[in-house]
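Undergrad: sequence unknown, structure follows:
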């Protein structure tokens, strides 16, 4: 847990560690299935995954980055807007935000799991079911990390949270807890989600 917060090189080494991320996800899946979301080891696992998701978009290995951002580069080259400062139109900006991730793998391995919908749903399940503040904060924080930035990954994760996994009710509940750090992280996550213009109607309907 401490090693995963040691900086970019430490995160890189741990993401590349064969079987580590898969084992963490597998353990958490087991405790959720056994209705034990307050397990201390689960908290540790989620905190590690939270740390490994930090700045994931800009720290991705080149092989993943090329695949994920190919569509976005194509949009950028085809929709240039003239002007002294190269300002893009709102239409182009929204098109970039809605660029989807490549089709998800049915059995993700290693770093691929960090942005996969399976893990996103695990975080939302822990937010809803765990009463441990650190587990709640780490789950919210991981989603906050994954939805930060302006690339296709953050916006695809945001769509999964809001539209595919129906995560807003659980996040909304965290706005009313007494723990200030949990509440603050929930607010930051909602701020990230709301940057996606295609989700603003869904978020508004929740009456947060």
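TA: Received the coordinates, thanks. What you see is a predicted model; the values in this text were computed from it and never measured.
Undergrad: from now on I want contacts and neighbour counts done on CA atoms only, so please keep to that.
TA: Fine.
Undergrad: the helix or strand residue 72 falls within: which residues count as buried?
TA: For residue 72, the enclosing helix or strand under DSSP states H and E is helix 62-78. Judged by neighbour count (16 or more other C-alpha atoms under 10 Å), helix 62-78 contains these buried residues: 68-69, 71-72, 75.
Undergrad: middle-most residue in the chain, spatially?
TA: The centroid of the chain falls nearest to residue 146 when counting by C-alpha atoms, centre = their mean (2.7 Å).
Undergrad: ok, now which ones touch the closest residue to that residue other than its chain neighbours?
TA: Nearest residue to residue 146 in three dimensions, chain neighbours excluded: residue 154, at 5.5 Å (C-alpha to C-alpha, 6 or more residues apart in numbering). By C-alpha atoms under 8 Å, 6 or more residues apart in numbering, the residues touching residue 154 are 57, 146-148.
Undergrad: and residue 154, how far from residue 101?
TA: For residue 154, the distance to residue 101 equals 9 Å [C-alpha to C-alpha, to the nearest Å].
Undergrad: and the next helix or strand past the helix holding residue 72?
TA: Using DSSP H and E, the next helix or strand after helix 62-78 towards the C-terminus is helix 90-97.
Undergrad: that following helix: how far from the chain's middle?
TA: Remark: helix 90-97 is offset 21 Å from the chain centroid, using C-alpha atoms, centre = their mean, to the nearest Å.
Undergrad: buried ones in it?
TA: Buried-residue list, helix 90-97, by 16+ other C-alpha under 10 Å: 92-93, 96-97.
Undergrad: for that helix, packing partners?
TA: If contacts are counted by 3 or more C-alpha pairs under 8 Å, 6 or more residues apart in numbering; DSSP states H and E, helix 90-97 sits against helix 62-78, helix 152-159.
Undergrad: hold the first one in mind and look at this next one:
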């Protein structure tokens, strides 16, 4: 039906169009008008930096919970903008900020941060970095993540806590 070269070209075109949202946080966003306009500003990766600034400089628990919750929601799922948000958080060095916030003595903040970290871990590179940053936090990291229903098993684990999302 197709010659070898045509099939490869068709497959390459399909692959590129299907996986166009695999942005690594470097360079311009694919299929995106810069700067964002209108409602697109709500989910554009440029919104990550102001949220991370709030998380690193603010001490108000309500603001911390809100900013972590916003990142949590923006990073959830497989929507192309969620993939971009997760890459932007990594690029802006937001993962250690989130891990550090697990030390706060406020359950609502810790819950929002733990869930944001779970969503960030949907990205394989983020998952590795969260594990690396959390090693310096152990055992408090493991205890807090488990208390919010998230598995913290190492990659060698067979995920014995199958009911829980796995961070590693």
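TA: Sure, I can see it. Since this is a predicted model, take the numbers as computed values, not measurements.
Undergrad: to which residue of the second structure is the residue nearest to residue 146 of the first structure aligned?
TA: Taking TM-score structural alignment, residue 154 of the first structure has residue 82 as its aligned residue in the second structure.
Undergrad: how about residue 201 of the first structure?
TA: Aligned partner of residue 201 of the first structure by TM-score structural alignment: residue 128.
Undergrad: ok, that match to residue 134 of the second structure distance?
TA: Distance from residue 128 of the second structure to residue 134 of the second structure, by C-alpha to C-alpha: 10 Å.
Undergrad: which one of those two is surrounded by more residues?
TA: The neighbour count for residue 128 of the second structure versus residue 134, taken as other C-alpha atoms under 10 Å, is higher for residue 134 (20 against 15).
Undergrad: helices of the first structure, residue ranges please.
TA: 8-16, 20-33, 40-52, 56-59, 62-78, 90-97, 117-129, 133-146, 152-159, 168-174, 180-194, 200-205 (DSSP state H).
Undergrad: nearest to residue 106 of the first structure, out of the ones you listed?
TA: For those, the distance to residue 106 of the first structure is smallest for helix 117-129, at 9.5 Å, taking C-alpha to C-alpha.
Undergrad: which residues of the second structure does the closest one align to?
TA: The alignment of helix 117-129 of the first structure onto the second structure (TM-score structural alignment) spans residues 45-57.
Undergrad: just give me how far that stretch sits from the chain centre.
TA: Relative to the centre of its chain, stretch 45-57 of the second structure is centred 13 Å away, using C-alpha atoms, centre = their mean.
Undergrad: sorry, back to before: out of the buried residues of helix 90-97 of the first structure, who's nearest residue 193 of the first structure?
TA: Nearest to residue 193 of the first structure, judged by C-alpha to C-alpha, of the buried residues of helix 90-97 of the first structure is residue 97 at 11.5 Å.
Undergrad: could you measure from that closest one over to residue 72 of the first structure?
TA: Residue 97 of the first structure is 9 Å from residue 72 of the first structure, by C-alpha to C-alpha.
Undergrad: which residues are in contact with both of these two?
TA: Common neighbours of residue 97 of the first structure and residue 72 (C-alpha under 8 Å, 6+ apart) are 151-152.
Undergrad: now do the contacts for residue 148 of the first structure.
TA: Here residue 148 of the first structure is in contact with 154, 192 (C-alpha under 8 Å, 6+ apart).
Undergrad: could you see which of the contacts of residue 154 of the first structure carry over to the second structure?
TA: Using both residues aligned by TM-score structural alignment, their matches' C-alpha atoms under 8 Å, the second structure keeps these contacts from those: 146-148.
Undergrad: out of these, who's nearest residue 41 of the first structure?
TA: Ranked by distance to residue 41 of the first structure (C-alpha to C-alpha), those are led by residue 146 at 22.4 Å.
Undergrad: just to check, the closest one is in contact with residue 113?
TA: No - applying C-alpha atoms under 8 Å, one finds residue 146 of the first structure not in contact with residue 113, separated by 11.8 Å.
Undergrad: give me the common contacts of those two.
TA: Residues touching both residue 146 of the first structure and residue 113 (C-alpha under 8 Å, 6+ apart): there are none.
Undergrad: which position in the first structure aligns with residue 112 of the second structure?
TA: Counting by TM-score structural alignment, residue 112 of the second structure lines up with residue 185 in the first structure.
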